[in-house]
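**Q** I would like to see how this sequence folds:
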Amino acid sequence: MRIALHCHYRLPVKKYGGTQRRVMWLASALADLGHNVYLLALKGTRCEKAEVIEVRKEDVDLDGIVPDSVDIVHLLQTPNCKVSKPSIYTLAGNNSSGRKLHPNTLYLSRNHAIRHGGKHFVYNGLDPNEYIYSEEKDDYFLYLSRISKYKGIDIAVKLAKDMGFKLVIAGGFWLSLSRKIRCVGKVGGIKKAKLLAGAKALLFPIRWEEPFGNVVIEALVSGTPVITTPHGAMPEIVTPEVGFICRSYEELKTAVENVDSIDPKKCRQRVMENSTAEIMAKNCLKYCERVIQTGHL
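**A** Below is the predicted model:
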């Protein structure tokens, strides 16, 4: 199959950028499965396993840009592009504006689909080779996300102060007078992989309806349990074998106290069986084939 992936990013990204990494993982996995991949992205994009075609942010008419040989276009950022080829669109966030979505819209989880009146979804997947698996944990918990209350940064900090454990904050800066709370800013590459692998657990006490949450599978593939809340896709990803779904502050405290009961092997297994880039690509291909044959999902 000849597949064009379209996004308005310069790829790859070095640090923060879950959606951007998803595009790269998908492109590489599709190519590894034997498909011809065209990556329509901003100037400066590099992808060894795909043919890069430069586009501008203002390019919404893709006819004339997409090669004639392409079988299907997968829109990964802008749903209202003009394209005559069969196409699908993946909604990466929440459609809070209520804008009209592409008729062939894929979502990132079952919860994500249901909340938008849809039913078709493909879980995100990652390349396990980009992460470090470790069963030996250091003496800290990790918060790795945007510094925002809807991501639960204040809850993570309060837990650390109330319970006296060491907390590493990555993803931005948070002013704290506690010696046990350390901010390292935005991280990527080997530094990020080491932080994930060494943490006793990932703290992800979100307050919003998370469509998926790449950082959750990044932690799990590293052998690191996840402590989170029952919002969005979390109950689909975090099972009792790999972490804790907490419905109150007291339950969060209990989870911290019991995190050593989680087997790192189970955490990694959860990702290897459900959320690798190869699995994501194969699931996307099923929908691509359906749209090529019938015109709709």
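
**Q** please count neighbours and contacts with C-alpha atoms only from this point.
**A** OK.

**Q** tell me the contacts of the nearest residue to residue 93 once chain neighbours are set aside?
**A** Leaving aside its sequence neighbours, residue 93 sits nearest to residue 211 (C-alpha to C-alpha, 6 or more residues apart in numbering; 6.3 Å). Listed by C-alpha atoms under 8 Å, 6 or more residues apart in numbering, the contact partners of residue 211 are 92-94, 107-109, 111-112, 232-233.

**Q** what about 10 Å?
**A** By C-alpha atoms under 10 Å, 6 or more residues apart in numbering, the contact set of residue 211 is 91-94, 107-113, 115, 123, 231-234.

**Q** confirm that it sits in a helix.
**A** No: applying DSSP: H, G, I helix; E, B strand; the rest coil, one finds residue 211 to be coil, outside a helix.

**Q** secondary structure element for residue 291?
**A** Using DSSP states H and E, residue 291 maps to helix 277-294.

**Q** now do the helices in the protein.
**A** For the chain, helices defined by DSSP state H occupy the ranges 18-32, 110-115, 153-163, 189-198, 214-221, 234-237, 249-257, 264-274, 277-294.

**Q** TSV for these, including mean neighbour count and distance to residue 62?
**A** TSV is the format used below for the helices of the chain (neighbours: other C-alpha atoms under 10 Å; distance: least, C-alpha to C-alpha, whole Å):
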stretch	mean neighbour count	distance to residue 62
helix 18-32	21	18
helix 110-115	19	27
helix 153-163	17	40
helix 189-198	19	33
helix 214-221	25	29
helix 234-237	18	35
helix 249-257	16	48
helix 264-274	19	33
helix 277-294	17	18
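
**Q** format these as CSV; extra columns: distance to residue 175.
**A** Putting the helices of the chain into CSV (distance: least, C-alpha to C-alpha, whole Å) gives the following:
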stretch, distance to residue 175
helix 18-32, 25
helix 110-115, 33
helix 153-163, 10
helix 189-198, 20
helix 214-221, 22
helix 234-237, 28
helix 249-257, 22
helix 264-274, 31
helix 277-294, 36
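
**Q** the structure of the following sequence is requested for comparison with the preceding one:
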Amino acid sequence: MRIAMLAPIAWRVPPRHYGPWEQVVWLLTEGLVERGLDVTLFATADAQTRARLIAVCPRPYEEDPTLDVKVWECLHISEVFERAEAFDLIHNHFDFLPLTYSGLVRTPVLTTIHGFSSERILPVYRKYNGQTYYVAISHADRHPDLDYVATVYHGIDLEAFTLRTEPGTYLLFLGRIHPDKGTREAIEVALQSGMPLKIAGIIQDRAYFAQEVAPFIDGQQIQYLGPVGPQERDVLLGGAYALVHLINFNEPFGLSVVEAMACGTPVLARPRGAMPEIVRDGQTGVLVQTVAEAVEALPRLGQLDRAQIRAYVASRFSRERMVEDYLRVYQEVLDRHRARQAA
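**A** Predicted coordinates for the structure are as follows:
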């Protein structure tokens, strides 16, 4: 089976610090190569992979502001589709734009929908519904107007996360600094509980950071660490008492939540989007609606069995399980595509 893996070019594959879509692409690509599949990764030229790499964009555009985003996106996507005949399947992780090329080639296109940035992009997905193939990353993120081949939860490399069986002494916020992700709410939990809070992640909304986050950073109770790489992330997650994830939007998945639980660290989350599918309330974390409820729930988190939290992640969110799921999806897409061509 010859697979073209179309990655985003915002960040490197694998990401140096931030880049959840790129992280999933890398883990899946490497897992498929280990299984003996012929995989060609379309990513930036600095990508690291054991697959065949084809790159037209020299660097991730989020790391080099001199790159014109639309120019390099067009060059990147067109490179895949101009080579479409060389592949049995194109696996698109680049959102909606590659769908507009799909009717020009005979190779089937499978798109993992990593979430809907806006309702405004739905017309593209609706147009190619039934002509291409969609995978959802959670049941909560399935759109009623679209048909899906499957729901495939993201997987993580469990070996990259170390189980710590004893609770840490600080709360952790890990993610992009944006109103959607609830950074300010995490600060409120820390202030009301008296516990220290460490904040890590890229600043995506600078006005929000300046107004709602920066005034509380004192370097002692509230610390901002900036973006963190894989090794720092493992230490931070494992050393935390809990990950505070009081999101203000319907999150499609939430890799940091799974990564925290892989270290045995419980999660304090709002039950929005995929959270009820990922966090087992009362066993791997606690689901709450308000800051007050979050503060009240903190003592319960320290009583949870961190080894059991890790075991839960190993059973549901491993890279190996993700690879297996996608192998089944690939075969189903190829079978459907052959049947469609024969009709």
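
**Q** any idea what the TM-score is?
**A** The TM-score (TM-score structural alignment, normalised by the length of structure 1) is 0.93; 295 aligned residues with a C-alpha RMSD of 2.0 Å.

**Q** so what's the most centrally placed residue in structure 1 closest to, chain neighbours aside?
**A** Structure 1 has residue 214 as the residue nearest its centroid, 2.7 Å off, counting by C-alpha atoms, centre = their mean. Take residue 214 of structure 1 and drop its neighbours on the chain: the residue closest to it by C-alpha to C-alpha, 6+ apart is residue 18, 6.2 Å away.

**Q** tell me who's in contact with the one you found.
**A** 92, 124, 213-215.

**Q** any idea what the residue nearest to residue 93 of structure 1 aligns with in structure 2?
**A** If you follow residue 211 of structure 1 across to structure 2 using TM-score structural alignment, you land on residue 252.

**Q** the alignment partner in structure 2 of residue 100 of structure 1: neighbour count?
**A** Here residue 100 of structure 1 is matched to residue 124 in structure 2, going by TM-score structural alignment. The burial count assigned to residue 124 of structure 2 is 14, neighbours taken as other C-alpha atoms under 10 Å.

**Q** give me the spatial nearest neighbour of residue 193 of structure 1, chain neighbours excluded.
**A** Take residue 193 of structure 1 and drop its neighbours on the chain: the residue closest to it by C-alpha to C-alpha, 6+ apart is residue 131, 5.2 Å away.

**Q** give the equivalent position in structure 2 for that neighbour.
**A** Match for residue 131 of structure 1 (TM-score structural alignment): residue 161.

**Q** I'd assumed residue 238 was in contact with that match.
**A** Yes: if you go by C-alpha atoms under 10 Å, residue 161 of structure 2 and residue 238 touch, sitting 7.9 Å apart.

**Q** need the residues touching each of those two.
**A** In contact with both residue 161 of structure 2 and residue 238: 259-264, using C-alpha under 10 Å, 6+ apart.

**Q** let me see the contact set for residue 31 of structure 2.
**A** 25, 37, 50, 157, 319-320, 322-324.

**Q** wait, I meant residue 129 of structure 2
**A** With C-alpha under 10 Å, 6+ apart, residue 129 of structure 2 has these contacts: 99, 123, 145-148.

**Q** got a winner among these for most neighbours?
**A** residue 99 (22 neighbours).

**Q** which residues sit in contact with that residue?
**A** Here residue 99 of structure 2 is in contact with 77, 92, 109-111, 124-125, 127-129, 131-132 (C-alpha under 10 Å, 6+ apart).

**Q** next, work out how far apart it and residue 91 of structure 2 are.
**A** Per C-alpha to C-alpha, to the nearest Å, residue 99 of structure 2 is found 11 Å from residue 91 of structure 2.

**Q** residue 300 of structure 2 now?
**A** Residue 300 of structure 2 is 42 Å from residue 91 of structure 2, by C-alpha to C-alpha.

**Q** now do residue 236 of structure 2
**A** For residue 236 of structure 2, the distance to residue 91 of structure 2 - C-alpha to C-alpha - is 33 Å.

**Q** so what's whichever residue in structure 2 pairs up with residue 247 of structure 1 closest to, chain neighbours aside?
**A** Aligned by TM-score structural alignment, residue 247 of structure 1 pairs with residue 289 of structure 2. Nearest residue to residue 289 of structure 2, sequence neighbours excluded (C-alpha to C-alpha, 6+ apart): residue 270, at 5.4 Å.

**Q** near whichever residue in structure 1 pairs up with the one you found, how many other residues are there?
**A** The equivalent of residue 270 of structure 2 in structure 1 is residue 229 (alignment by TM-score structural alignment). Residue 229 of structure 1 has 25 neighbours, counted by other C-alpha under 10 Å.

**Q** surely residue 229 of structure 1 touches residue 252?
**A** Yes: in this structure, residue 229 of structure 1 is within contact of residue 252 by C-alpha under 10 Å, at 8.5 Å.

**Q** which neighbours do these two share?
**A** 203, 205, 244-246.

**Q** next, format those as a markdown table and append neighbour count.
**A** Converted to a markdown table, those look like this (neighbours: other C-alpha atoms under 10 Å):
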| residue | neighbour count |
| --- | --- |
| 203 | 31 |
| 205 | 27 |
| 244 | 25 |
| 245 | 21 |
| 246 | 18 |
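
**Q** just the residues you listed: which are in strands?
**A** For those, membership in strands holds for 203, 244-245, with DSSP state E as the criterion.

**Q** ok, back up a step: for the match of residue 131 of structure 1, what are its contacts?
**A** Taking C-alpha under 10 Å, 6+ apart, one finds 230-231, 233-235, 237-238, 259-264, 310 in contact with residue 161 of structure 2.

**Q** if we use 8 Å, what do you get?
**A** 234, 238, 259, 262-263.
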